[in-house]
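In: When you get a sec, could you give me coordinates for this:
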Amino acid sequence: MSIEVAHTLTKNFKYSFPTCTNEEILFKLDVPVEIPYSGCTRELVQRVINMFHIPVYLEDELNEKLAEFVATETKNFHNDRDEKLINQLKNSELNVDGIVKNWEKMFKENVMEFAEQKGTSDEEVFAAAYHKLVHSPALETILQVENSYAKTVSSMLKNRDEDVQKMTERQTSEMEENMRLLNTTVTEEDINELATRHFEEQSLVCGRWGSQIDALCQTQRSQHRAWLMTTLDQYQTTAALSTPSNSPLDTFCPERSLSAPAPRLEESFTIHLGSQLKQTHNIRIVACDLLDLCRLDPDNPTEHMRRLQTSLGLYSTELSAVVLLSSAPPATAAPLKALQRAAAASPEHHFASLDLQLKDIAEKVKEPAEQRNSQRGDGRRARAALQPGDVYVTTHSNLGDVHVVFHLVADDDAVSGDISSRHPVIMGLRNILKAACANDITTISLPLLLRHDLTEECTVAWCSRRAELVLKCVKGFVLEAFGWGGARPATLQVAAPPNTSPQVFASLAALLPAIFRVSAPVKAKQPAAH
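Out: Now for the predicted structure:
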């Protein structure tokens, strides 16, 4: 049994005042008022005055009386209502579950009415569609379409380079001819004007080609996404696949090249990490340019398998990453410029372009980096956005073997000098490995010597000391990262510079069994025959 509690009730407001002719004769006013009263008492007073022809000199007194009446009756109403509810609760007469459900319903309706409507984003829908299709028979078709797009972009880049080269040769010849005639028929002002005109021509041509390439990539991106969604619908209903009419798949050669890749120095080990619960990992040392992991040649049919693995792992928990050294600011780094060329060789269908990512990163890190540098009292370096040991990350779907690129800022001291385990660049490696474990990156490649090439001052002893320091720190960082949870780096690749000699490479490879616990088969001796 439950007692119904009224939401409102009606009370009569009574007021009397003497008539103008005889003060002993009172005019009595009786007005019903709904309690609680949600309106304005002054407005109600005006309505009462007009309706009953009450003298205007009584307005202030009437308003005061009515406001007092409403306040008193509202207080009494709430007190009576609350007392009834308390008694109901004491006597277990309230349906608490019903009240909770009613509040929940009202809250949801209020949120749905006034809150911002958010659903699954287009990026999430596209990611789910792509992941489903690459793990279906449509994978081959997807790779062919993407390769045809990459060929179109590569052809336009080639035309751009040829156009710029021809213009540069023409301008160089023109400048040399004018320099030969200097102080005869040509003045210094003419040379300056010619140089200015050449610069403007270069800027105009580069801007025109850049605009055309951006427009092509944006068109391909939208066409590719529309085709993928249509293909998913067809595959789910009829299991039939179609190719877009604007994708020249006849340019894709399905035959595989029989030419073997160029030989390189490499060696692999299976290692165990951990004191009690040991984890098995693969560690590989290789002499190569880490940028080779990023470059793709759409005209080379052997690249098909690399694109296959990259596509399958794009929206998975087994991502691949590479660590590239950069300088501050990043726009001056040679590896970054090479990466930009590799990323521009094929359209990016899943993430923002590399240039847009770098621009966004530069804007976001500027303020916090300057605050940090100022707090450290770096003085003249306080304006620098990035310093040695800082890391910024870019994501990609159009590179060869990697999905994520960690850009580790390093200075000349870290590249060529003697450093310790507390150097900022080493600490940057620590942050990279922690981020990799926390973000499903199971394959990571990093520069073994913290440099991308070898020079004359890089002696065998220096290379061994640097490699030993990096490997020992990496081992400790990986063990530390296990405590944070997440994915474990199943494959760790350390890359020596590509110009490493076989002798130096052998000494570097010999460090791995000494630093890591290498898995080795147990040799059992057969008992002697009797």
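In: From now on I want contacts and neighbour counts done on CA atoms only, so please keep to that.
Out: Will do.
In: Asp292 is in contact with His452, correct?
Out: No - assessed by C-alpha atoms under 8 Å, His452 is found out of contact with Asp292, at 11.7 Å.
In: and these two? which has more neighbours close in?
Out: Using other C-alpha atoms under 10 Å as the criterion, His452 and Asp292 rank with His452 on top: 20 against 13.
In: Number of residues surrounding the residue nearest to the more buried one when sequence neighbours are not counted?
Out: Distances taken as C-alpha to C-alpha, 6 or more residues apart in numbering place Pro497 nearest to His452, at 5.2 Å, with adjacent residues excluded. The number of residues packed near Pro497 is 20, by other C-alpha under 10 Å.
In: In the stretch 301-450 of the chain, what residue spans correspond to helices?
Out: Secondary structure of the stretch 301-450 of the chain (DSSP state H, counting those that start in this stretch): helices located at 304-312, 334-344, 354-375, 412-416, 424-438.
In: before we move on, what about the stretch 151-300 of the chain?
Out: 188-237.
In: Next, the angle helix 188-237 makes with whichever strand or helix holds Glu124.
Out: Using DSSP states H and E, Glu124 sits in helix 122-134. Note on geometry: by axes from the mean of the first three to the mean of the last three C-alpha atoms, to 10 degrees, helix 122-134 and helix 188-237 are set 60 degrees apart in direction.
In: Here is the second sequence; please produce its structure so I can put it next to the first one:
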Amino acid sequence: MPQTEIPARILRKRKFIFTLGYPNSPEIAFDIEIPIPPFTDFTTLFGNLVHKTNLPYACFDAARSQLQEFILKETRSYEDDIADSSVLDFLHEDGPSSEFDYDQKFRMDSGMTPDVTPHFDEDFKELMKVGRTEELLKLIRLESEMNFSLAQKLEQRDAELKKLRAECEDAVERTKETSDLEEHSYNLSVLNDKLQLTEANYCNQIKALTERNRSEFIRAVGILKENGNLPNENCNKKSVPLNKPKFVEHPPVLDESFTIYIGNQLKSMHNARLLQYRSLDEFCHDRSMESMDRTVYESSRLNSLINLYRRDLKAAVMLVDRDPLYHMHTQTEFFKLCEKSVELHFDPIDVQLQKIAGTISTLNKSQRHPPSNQRCFDSMDTRLHGDHDLFRPGDVVFHLVTDQHWDKIDLTSRHPYINGLRNCIRLASKNAVRTLALPLFLNKDVTESQPLAFYQGRADLLLKCIKGFLIEVCSTGASNANCAAFNERSMHYNIIFGVPETLGPKIFEATVDTILQVFHLVPTVNV
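Out: All right, here's what the predicted structure looks like:
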């Protein structure tokens, strides 16, 4: 048989070129993989183009249309070449081969590498799209079993450590009353060593349990994605009880919601909410979930997992001291909540904090001459953040470094606290966070010791600054590579302002009046 010419090899990457359209304007080039990789939609692809090329907002519509045509044309060309390759193979082999992968052969002939196995987050995101509800509920029950086993291990650790600490305290008291100081000092040293050894032992056990749970969960997700069902051996047949603490019902707190306009010429509409809170960890964890019925809990958890890798994320701003390991050293309620979660999607809280501490150390070393009115920790944007998969009220938690003597600080729009808050809002915009909860007065512990005018002035300053930050992120949609870049309409944000319940209703009502003065409200419609 005469040799037929092999079709020309094509490259996997194609270059998309777009001209801005005004005189002497430069061309924008962007490399695109053809065909588009799995689990990559057009909106994300266009958002990456905007982010990498700094495409002006005025060119979004034209660039979006041309990019769609370019991808369609190149994909058709790619499929035509695959078809030509299969025909040539049929002619060369003197017959068809039903088991032959023409797509893979074409990739090899054209110098392409096979697709890399998608990451776990891509597998999980795809599973949430196509998985059946009853199978996804099996995955949630498997997660509940892991959470239950972790909670049991933590309870054992806390009980044993509490017992050893009590023995150490008793030994210290006996040392004060006895004359044989050497013997009691030795006993105290033995107890102290036993305490440290027990704590290290449980730390290793919990770490091993966490890694084993994550490996098992990743394997279950892979099985469920490939087969469409999860074998019963992956889930315990007996029902695991939910870890329900005694639910204490608190009286309702004051709550007020507003629909506001942002911007002068190009207005965008957002939601604002003023809410009283008892502690900052309420921004990250809804304690009412702990008393839910199993069916309600599983439905709520399923909704959380579906939205975990989507763009409409929720974030909270927490206030911490300058120590990057503040949560670990002080054992805050937030740290205890994170410790009780299995964290099957992200690193545990201690690992995230240690990574942040290393980053802060590197940044502070690189800054040889910090401003005279700031400390080293302020100069690195005064912002930390972490990811958590258990807390639906807050998918992302920003840590804003503040001072304990917040009421004695002369707060201005140029203060590092305000700059840190600005960085939180900008980073939230870039990472598709639509809902942001923050303490309005940037305080951890507040008593009603200041006059009403003090809180009104601080609320007025912070609300005006936040309004300006929202105008900035809404007017520069290109800063959001994952969501704002491809939305035909402007971004919509939900901002929750928290006011401590200890300040009472008088300051809450005064803050409501301040919001009415700072923001332009959407007119109400009477039906």
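In: what's the spacing between the helix holding Glu124 of the first structure and its chain's center?
Out: 16 Å (C-alpha atoms, centre = their mean, to the nearest Å).
In: same question, stretch 156-167 of the second structure
Out: 34 Å.
In: who touches that stretch?
Out: 191, 195, 198-199, 202 (C-alpha atoms under 8 Å, 6 or more residues apart in numbering).
In: Can you lay out those residues as TSV showing distance to Asn364 of the second structure and neighbour count?
Out: TSV is the format used below for the contacts of stretch 156-167 of the second structure (distance: C-alpha to C-alpha, whole Å; neighbours: other C-alpha atoms under 10 Å):
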residue	distance to Asn364 of the second structure	neighbour count
Leu191	39	17
Leu195	35	20
Thr198	35	16
Glu199	32	16
Tyr202	34	18
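In: Show me which of those is closest to His51 of the second structure.
Out: The closest of the contacts of stretch 156-167 of the second structure to His51 of the second structure turns out to be Tyr202 (C-alpha to C-alpha; 45.1 Å).
In: The closest one pairs with which position in the first structure?
Out: Correspondence of Tyr202 of the second structure to the first structure, assessed by TM-score structural alignment: Trp209.
In: Excluding covalently adjacent residues, which one is nearest to Ile361 of the first structure?
Out: Nearest residue to Ile361 of the first structure in three dimensions, chain neighbours excluded: Tyr392, at 7.5 Å (C-alpha to C-alpha, 6+ apart).
In: show me the contacts for that neighbour.
Out: If you count contacts by C-alpha under 8 Å, 6+ apart, Tyr392 of the first structure has them with 361, 406-408.
In: so how far is Trp406 of the second structure from the counterpart of Leu471 of the first structure in the second structure?
Out: Applying TM-score structural alignment, one finds that Leu471 of the first structure aligns to Leu463 in the second structure. According to C-alpha to C-alpha, to the nearest Å, Leu463 of the second structure stands 17 Å off from Trp406 of the second structure.
In: Would you mind telling me which of those two has more residues around it?
Out: Leu463 (21 against 15).
In: host element of that one?
Out: Element membership for Leu463 of the second structure (DSSP H and E) is helix 452-475.
In: neighbouring contacts of that helix?
Out: Contact with helix 452-475 of the second structure is made by 262-263, 266, 268, 411-413, 418, 422, 425-426, 429, 440-441, 479, 490-491, 507, 510-511, 514-515, 518-519, as judged by C-alpha under 8 Å, 6+ apart.
In: From the structure, what's the count of residues near Pro335 of the first structure?
Out: Residues contacting Pro335 of the first structure under the criterion other C-alpha under 10 Å number 19.
In: Could you pull up the contacting residues of it?
Out: Pro335 of the first structure sits next to 291, 324-326 when contact means C-alpha under 8 Å, 6+ apart.
In: Give me the subset of the residues you listed that lies in strands.
Out: 324-326 (DSSP state E).
In: hang on, the earlier thing: what's the helix holding Glu124 of the first structure in contact with?
Out: Contact partners of helix 122-134 of the first structure, identified using C-alpha under 8 Å, 6+ apart, comprise 139, 142, 225, 228-229, 232, 311-312, 314-315, 350.
In: go again using 6 Å as the cut-off
Out: Outside of helix 122-134 of the first structure, no residue comes within contact range by C-alpha atoms under 6 Å, 6 or more residues apart in numbering.
In: which bit of the second structure covers stretch 152-165 of the first structure?
Out: Using TM-score structural alignment, the residues of the second structure aligned to stretch 152-165 of the first structure are 149-162.
In: Just the buried positions in that stretch, please.
Out: 150-151, 153-154, 157, 160-161 (16 or more other C-alpha atoms under 10 Å).
In: now these in CSV, with distance to Glu122 of the second structure?
Out: Formatted as CSV, those follow (distance: C-alpha to C-alpha, whole Å):
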residue, distance to Glu122 of the second structure
Leu150, 26
Ala151, 29
Lys153, 31
Leu154, 31
Arg157, 35
Glu160, 41
Leu161, 40
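In: spatially speaking, which residue is in the middle of the second structure?
Out: Residue closest to the average C-alpha location in the second structure (C-alpha atoms, centre = their mean): Val396, at 3.3 Å.
In: which residues does Glu348 of the first structure contact?
Out: Applying C-alpha under 6 Å, 6+ apart, the residues near Glu348 of the first structure are Asn398.
In: Now do it against Leu356 of the first structure, distance only.
Out: Note on Glu348 of the first structure: its distance to Leu356 of the first structure, by C-alpha to C-alpha, is 11 Å.
In: What of Ala150 of the first structure?
Out: Distance from Ala150 of the first structure to Leu356 of the first structure, by C-alpha to C-alpha: 19 Å.
In: Which stretches in the second structure count as strands?
Out: 13-19, 27-33, 255-262, 268-277, 313-320, 383-387, 396-401, 433-439, 494-500, 520-521.
In: Dump these to a markdown table, plus distance to Arg107 of the second structure.
Out: Formatted as a markdown table, the strands of the second structure follow (distance: least, C-alpha to C-alpha, whole Å):
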| stretch | distance to Arg107 of the second structure |
| --- | --- |
| strand 13-19 | 12 |
| strand 27-33 | 13 |
| strand 255-262 | 50 |
| strand 268-277 | 47 |
| strand 313-320 | 37 |
| strand 383-387 | 38 |
| strand 396-401 | 40 |
| strand 433-439 | 38 |
| strand 494-500 | 46 |
| strand 520-521 | 57 |
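In: and of those strands, who's closest to Ser372 of the second structure?
Out: Using C-alpha to C-alpha, the nearest of those to Ser372 of the second structure is strand 396-401, at 17.8 Å.
In: so that closest one aligns onto which residues of the first structure?
Out: Under TM-score structural alignment, the match for strand 396-401 of the second structure is residues 404-409.
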